[in-house]
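Asks: Okay, sequence plus prediction incoming.
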Amino acid sequence: MLFDTWYDLLRILAMGVAAYVALLLLLRVSGKRTLSKLNAFDFVITVALGSTLATVLLSSTVSLAEGLLALALLVALQWGVAFASSRSRRVERLVKTEPALLYRQGFLTGAMRRERVTADELRQAARASGHADLEEVAAVVLETDGTLSVLTSAPASLQGAPQPGDDPA
């Protein structure tokens, strides 16, 4: 079936415009941090916002007011958590992870196991950053947002000092 009624199509059009404008305003007021990808918590909020917007658009059982309240609630919660984590080390540790060194002059297998990352994934990250193999790489770090950073020269903090997760030789 192509569609049920013209009303359904017009409802989606009206709800879509209203919800989209409201979401843009909420995101503008709440700041850039709301849709950042600094950690897994940020990613979850971004997905939840998209899911909520889709529900507002497609579910005839959700009113515009309910959908806007849900969007505002998610944005407010994200703002609150970001505000609290920027002022409290305890809250920051609760919602954020630390970067993990996975490769430095060889694979750090203990850290790789803890982070559930394979050697092939590290090799892929090296190739994606333009390096034929890991011999050209000083270090690979799993960042708090889940991306792999490939460093071509070791930062001063990594030069010479053993790091957590180093396997004894």
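Replies: It's in.

Asks: Could you use CA atoms for every contact and neighbour count after this?
Replies: Fine.

Asks: Can you report how many residues neighbour residue 39?
Replies: Neighbour count for residue 39, taken as other CA atoms under 10 Å: 17.

Asks: wait, it sits on residue 146?
Replies: Yes. Because the distance of 7.3 Å satisfies CA atoms under 8 Å, residue 39 is recorded as touching residue 146.

Asks: now the strands: where do they sit in the protein?
Replies: Defined through DSSP state E, the strands belonging to the chain, from first to last, are 100-104, 139-142, 148-151.

Asks: Residue 50 is nearest to which of the ones you listed?
Replies: Evaluated over the strands of the chain, closeness to residue 50 peaks at strand 148-151, with 25.3 Å, by CA to CA.

Asks: hang on, the earlier thing: so which of the strands of the chain comes closest to residue 18?
Replies: Short answer: strand 148-151, nearest of the strands of the chain by CA to CA, at 38.2 Å.

Asks: what's that closest one packed up against?
Replies: helix 119-128, strand 139-142 (3 or more CA pairs under 8 Å, 6 or more residues apart in numbering; DSSP states H and E).

Asks: Second structure follows, compare the two:
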Amino acid sequence: MWFDDWQSIWRAVGLGFAAYALLVLFLRVGGKRTLAKLNAFDFVVTVAIGSILANILTGTSLTLAQGVAALAFLVAMQTLMSWASVKSSSVQGMLRACPRFLLRNGKVDEQALADERVTRGDLLQVIRDGGFARIEDVGAVVLEADGTFNVLSADACDHDELSALADVAD
């Protein structure tokens, strides 16, 4: 179907304008962390916000008030969980995965690869993406809590104190 009627078009535009304006307001109140991509919980919230916005715009069974209430709930929960994770290490442990070394000092941790379900080929691709042609030139590959990879040169890891790696699990 290409076109139904103008009323449905104007409904989507009107609801879209209102929902977008309120979403921007909620995100400003919720702070920058609301849409941060620091962990799986953040990702789920971001996807859910997008899904609700899409349902407001294109669905006919969801009212603007219901959609706005759902958006407000998600932003409030994200804000509450972020605050709680800052205040409590146990809450932080529940919501956030720990970053993990997949390679350290030029040596691949096969157990970490298996535990994190990363293939050796995936690891090699990440190393190449980091601009390295030799594993021996890599000091560390870290699988971050948000699922991204960081590749650090051997030179960068050739120091006694590596404070940025303090929370990375072996």
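Replies: It's in. Because the structure is predicted, anything quoted here is derived from the model rather than measured.

Asks: Need the TM-score from the superposition.
Replies: Structural agreement between the overlaid chains, expressed as a TM-score with TM-score structural alignment, normalised by the length of the first structure, amounts to 0.90; 161 aligned residues with a CA RMSD of 1.5 Å.

Asks: returning to what we had before: with respect to burial, which of the helices and strands packed on strand 148-151 of the first structure scores highest?
Replies: By mean neighbour count, with neighbours taken as mean count of other CA atoms under 10 Å, strand 139-142 ranks first of these at a mean of 22.

Asks: so what's residue 15 of the second structure closest to, chain neighbours aside?
Replies: Across the structure, with CA to CA, 6 or more residues apart in numbering as the measure, the residue nearest residue 15 of the second structure apart from its sequence neighbours is residue 57 (6.1 Å).

Asks: residues in contact with that neighbour?
Replies: If you count contacts by CA atoms under 8 Å, 6 or more residues apart in numbering, residue 57 of the second structure has them with 11, 12, 13, 15, 16.

Asks: Go again with 7 Å.
Replies: Under the criterion of CA atoms under 7 Å, 6 or more residues apart in numbering, the neighbours of residue 57 of the second structure are 12, 15, 16.

Asks: Kindly report the same for residue 73 of the second structure.
Replies: For residue 73 of the second structure, no residue counts as a contact, taking CA under 7 Å, 6+ apart as the criterion.

Asks: what's the closest non-adjacent residue to residue 96 of the second structure?
Replies: Using CA to CA, 6+ apart, the closest residue to residue 96 of the second structure is residue 39 (5.8 Å).

Asks: Distance-wise, check residue 22 of the first structure relative to residue 107 of the first structure.
Replies: From residue 22 of the first structure over to residue 107 of the first structure the distance is 48 Å, taken as CA to CA, to the nearest Å.

Asks: Looking at these two, which one has more neighbours?
Replies: Residue environment comparison for residue 22 of the first structure versus residue 107 gives the larger neighbour count to residue 107, 19 against 15, counting by other CA under 10 Å.

Asks: Would you mind finding the match for that one in the second structure?
Replies: Residue 107 of the first structure maps onto residue 108 in the second structure, with residues paired by TM-score structural alignment.

Asks: pretty sure that match contacts residue 102?
Replies: Yes. Here residue 108 of the second structure lies in contact with residue 102, judged by CA atoms under 7 Å, at a distance of 6.1 Å.
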